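Asker: predicted model, plus sequence, below.
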Amino acid sequence: MEEYIVSARKYRPTSFDSVVGQTALTTTLKNAVKSGKLAHAYLFCGPRGVGKTTCARIFAKAINCQSPTADGEACNQCESCRAFNEQRSFNIFELDAASNNSVEHIKTLMEQTRIPPQVGRYKVFIIDEVHMLSTAAFNAFLKTLEEPPAHVIFILATTEKHKILPTILSRCQIYDFERMTVKETIDHLKSVADKEGIRYEEAALAVIAEKADGGMRDALSIFDQAASFCQGDITYQKVIEDLNVLDEEYYFRIVDMSLENKASGIMVLLNDVINKGFDGGLLIVGLAKHIRNVLMAKDEATLPLLEVSDEQRRRYGEQAARCDTRFLYQALKIANRCDIDYKQSNNKRLLVELTLIEIAQITQPDDSTASAGRRPRRLKTLFRNIARTARPATEAPQVASAGPVSSVMAAMKKKTDELDNQYGTSGEKAAAEAATQPTAAYSAAKRPALKSKAGALGFSWNNLREAAQPKKMQVIPGTLDASDPNAKPNNEHNEFSQDELEFQWMSMCNRMPQKLSGIAARMKNMTPTITDFPKVEVVVENQIMLDQMQVIKGSIQNTLKLYLHNNGITLDMRLAEHNEQVKVLSRREQFEEMSKQNPAIEKLRGLLDLELA
């Protein structure tokens, strides 16, 4: 049985012309051989598997060739070339710096440089992975590298140029090797497959080339692996199965379904991808790369940037013709944001699903048309249908934090029943007073009320009482962007009460965007009052806050007009006088104040065994 040799060794280049993807460097080296203008030290640097050591060996053989060809190649006929090919040359030495990195090894090497060559003109020392030398070894090497004997040439090779001392770099001619392009890798794999008699699909070789990431040695190793799995017939499906690569077809289908706004179909496709063992983050990264390629295929000028096979380039061009540039740009932006947030997300699948739904709705028209000069509200059909299914149309909207309040009221009702059994009607009265009796600080006077936030619930005590009783007022579904000064409410002039004004003020604060969260938190401690209907006045505690609210005054006024159904509302803001300023109490101070005014609250706290957070 013939001994098997892997393709990376069997088809290793033996001449400059057979080196793939390094034309500029090999031309320079051949010209140096032809002219006889050889430096005493060379540094070959670049990523793994791109031909650094191979070029060093070819160059060393050409330097010592006794009759080089006219274009600077070795003749392979003279004694020096035959000795090198048979691995018995005494003029060419290879040293692995990874295992010979001490000062003693360098001193031994220096001793060998003193002996002139027996055959040929030069002694060539090839030091591979030279960045592994210790600092002491580098320093011992400096003097010899700067002024070596006339018959010595050093060729250093490394994958990590930044680890080499600047004093070493300044003594060498530096050659930077490039990564192989996908096309160059595919062409070389085709020639190897033809020599080996292996059938192949070009799309399969493209997958191997992309997996190799610019390294020809990696590409040949993967090629051997795929040839063994496919038994001499390399197909696209078998290669992606063997290499565990996500099929490119998924990306084409996701983009096509996104153009048709088929979010449900994309969800089914995502589930199929995850069931096959692929990570959702891998899908997003691959989709972003795919969208980028489609974007590049939109223009003939950027078409060369696609490092894919000719068949894939044709498919990208077809899909690019169906996609709008704005859609591709927006989809790429959304996918990139998901990639950034993916590692920090606790529910990674949900993040991927939301990202794909968002991409699928880029081209979907808005459900409501925008007024003149107003940015449209992007309320999509999918989410509108979900909202309709979740609650009846006649149900009044509630603040997001109403759930915890309802649970508090339920606990209080349960304890009231227990008190009633133990103390008769007095227990019910005590609990009712604790839940509904207004505090002295919240009176009917028109001065600013003392507001108390119920922990993280985001309610004033007034709204807490309102949550316990059903309200008759209906609120228009949806929200108004409080930062949009161009928003125009309906032309209505309905009456509204002080309670309704305060409720809509608090709701507006809860809806304000994240960038205005600081202002919103301070606005929750303010109480708007009706001075001369429909005029509304807000008293602000300090000048800084007044200046900040003046910037968004138009948005606040438009929001109140919309949700109170009165287009005649005018908003006045003024600085609080000294006797109007109210101290903002902490949670404990709020509770103590309420307990002084209503001892039943403290009694209820003790019966429920509650602690203030």
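Answerer: In hand now; what should we look at? Just so we're clear, the structure is a prediction, and the values are computed from it rather than from any experiment.

Asker: rest of the way, CA atoms for contacts and neighbours
Answerer: Fine.

Asker: can you pull out the helices in the stretch 451-600 of the chain?
Answerer: Ranges of helices within the stretch 451-600 of the chain are 461-468, 498-511, 517-523, 543-551, 553-564, 587-597, 599-608, based on DSSP state H, counting those that start in this stretch.

Asker: please compare the first structure with the one that follows:
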Amino acid sequence: MTTIHQVLARKWRPRCFEEVIGQIFVVQALRNALNQKYLHHAYLFTGPSGVGKTTFGRILVKCLNCENNGISDSPCHICNSCQEIDSGRSPDFLEVDAASRTKVEDLRELLDNVQYMPTKGRFKVYLIDEVHMLSGHSFNALLKTLEEPPSHVKFILATTNRYKLPITVLSRCLQFHLTLLLPKQITIHCQYILQKENIEFEKSALALLARAANGNMRDALSLLDQSIIYGNGKVLTNYVKDMLGIIDPSLLFDILESIAWEKGNDLLNYINRLAQQGIDFSNALAELLTLLHEIAVIQVVPDAKIKDNCARLHQLANLFHCEDIQLFYQIGLLGQRDLPYSPSPKMGFEMTLLRMFTFYPEVSITKIKNEFTKKTCNKV
């Protein structure tokens, strides 16, 4: 019988607090509350997508309803209650997507069952995901039950936008805010998963995936799945670069140098080379802004630790005045804003760079060229 592959984001979803990546303060607070039996009737998890809001909710349900260990921070994972919650079959745990059930009638139908005792477990738990999508009437219907629910009922709310929640809802919940994960945390976790899955990988490839995920673990694991398929069972740097459309950083250095030395023909040639590679010009502009940020940091703090292309970064930092880099950064931000409105992405990107070229002060050009020549001669 053929084994069906389960996506990594589902297969490696944390099942207990020990498996959660990051979110140290939230984990510690919940574990302390459970061990001290200091239980609240409504929990609110907020934060960006893919950082573990519903995962925390499911772990919390298991901690509350575990048959073997009772109310504790360590569910057993083997009792009927834990297994039913893991497989989504528990009659006492109802997970609702508020985005698809926004009407007040849907919520009232849900709340009508609150009065009934749990079928098997200790508590009946309602997890309402993306709760900010509920209508105003739905929130009004929820308020009274949320304030004084029966003792056997717990509410777990999750949202990516807490500012859309009425203050009356916020005040009735114990709130926990989840933050984006660090690239290092994502890299280490992906490395752990690939070692367990016996999949060949390169650490530099994982670093690229972690950076592309922008702190979102679910996105990181989805990208990891894609890279495994694209690399035919391996996660290699070259394949990941192609998959993500990562730009050769030397081209971006060349672009800035062509602006510094007033070489307009070279500037247009480098842009054409980017176009021939089929890159996403929105990503190219974002990478250019990142490069300008790194140059600005070096200009203010010369000893700052920048991992890649350190020599060329310092060279560019000497070529430009601090004010020029700040100006280029602002031009780049405006270009990023206007890019969707350009006749074509390439044209929008090109106009942004031509703007940098045009507004680069002539006085700076002459002065910096002289200074750069002197520094080069002194080093020789």
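Answerer: Here it is on my side, so go on. Computed from a predicted structure; not experimentally measured.

Asker: mind checking the TM-score on these two?
Answerer: The TM-score (TM-score structural alignment, normalised by the length of structure 2) is 0.82; 360 aligned residues with a CA RMSD of 3.3 Å.

Asker: so which of the helices of the stretch 451-600 of structure 1 is nearest residue 92 of structure 1?
Answerer: Among those, the nearest to residue 92 of structure 1 by CA to CA is helix 517-523 (72.1 Å).

Asker: residues in contact with residue 247 of structure 1?
Answerer: Applying CA atoms under 8 Å, 6 or more residues apart in numbering to residue 247 of structure 1 gives the contacts residue 240.

Asker: that older thread, point out the most buried one among the helices of the stretch 451-600 of structure 1.
Answerer: helix 553-564 (a mean of 23; mean count of other CA atoms under 10 Å).

Asker: in structure 2, what residues pair with that helix?
Answerer: Alignment note (TM-score structural alignment): helix 553-564 of structure 1 is unmatched in structure 2.

Asker: check which helices and strands that helix is in contact with.
Answerer: The contact analysis (3 or more CA pairs under 8 Å, 6 or more residues apart in numbering; DSSP states H and E) places helix 553-564 of structure 1 against helix 498-511, strand 570-575.

Asker: quick one: map residue 183 of structure 2 onto structure 1.
Answerer: By TM-score structural alignment, residue 183 of structure 2 lines up with residue 182.

Asker: now distance to residue 132 of structure 1 too, for the helices and strands packed on helix 553-564 of structure 1, in TSV please.
Answerer: Below are those laid out as TSV (distance: least, CA to CA, whole Å):
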stretch	distance to residue 132 of structure 1
helix 498-511	60
strand 570-575	71
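
Asker: of the ones you listed, which is nearest residue 551 of structure 1?
Answerer: Of all those, it is strand 570-575 that lies closest to residue 551 of structure 1, at 11.6 Å by CA to CA.

Asker: in three-state terms, label residue 22 of structure 2 for me.
Answerer: coil (DSSP: H, G, I helix; E, B strand; the rest coil).

Asker: ok, now which ones touch it?
Answerer: Counting by CA under 8 Å, 6+ apart, residue 22 of structure 2 has contacts 181, 185.

Asker: repeat for residue 306 of structure 2
Answerer: Counting by CA under 8 Å, 6+ apart, residue 306 of structure 2 has contacts residue 294.

Asker: in the top helix by length along structure 2, which residues are buried?
Answerer: In structure 2, taking DSSP state H as the definition, the longest helix is helix 281-300. Residues of helix 281-300 of structure 2 classed as buried: 281-282, 284-285, 287-289, 291-292, 294-299 (neighbour count, 16 or more other CA atoms under 10 Å).

Asker: what's the neighbour count on the match of residue 183 of structure 2?
Answerer: Neighbours of residue 182 of structure 1 under the rule other CA atoms under 10 Å: 25.

Asker: was I right about it contacting residue 207?
Answerer: No. Between residue 182 of structure 1 and residue 207 there is no contact under CA atoms under 8 Å: 9.3 Å.
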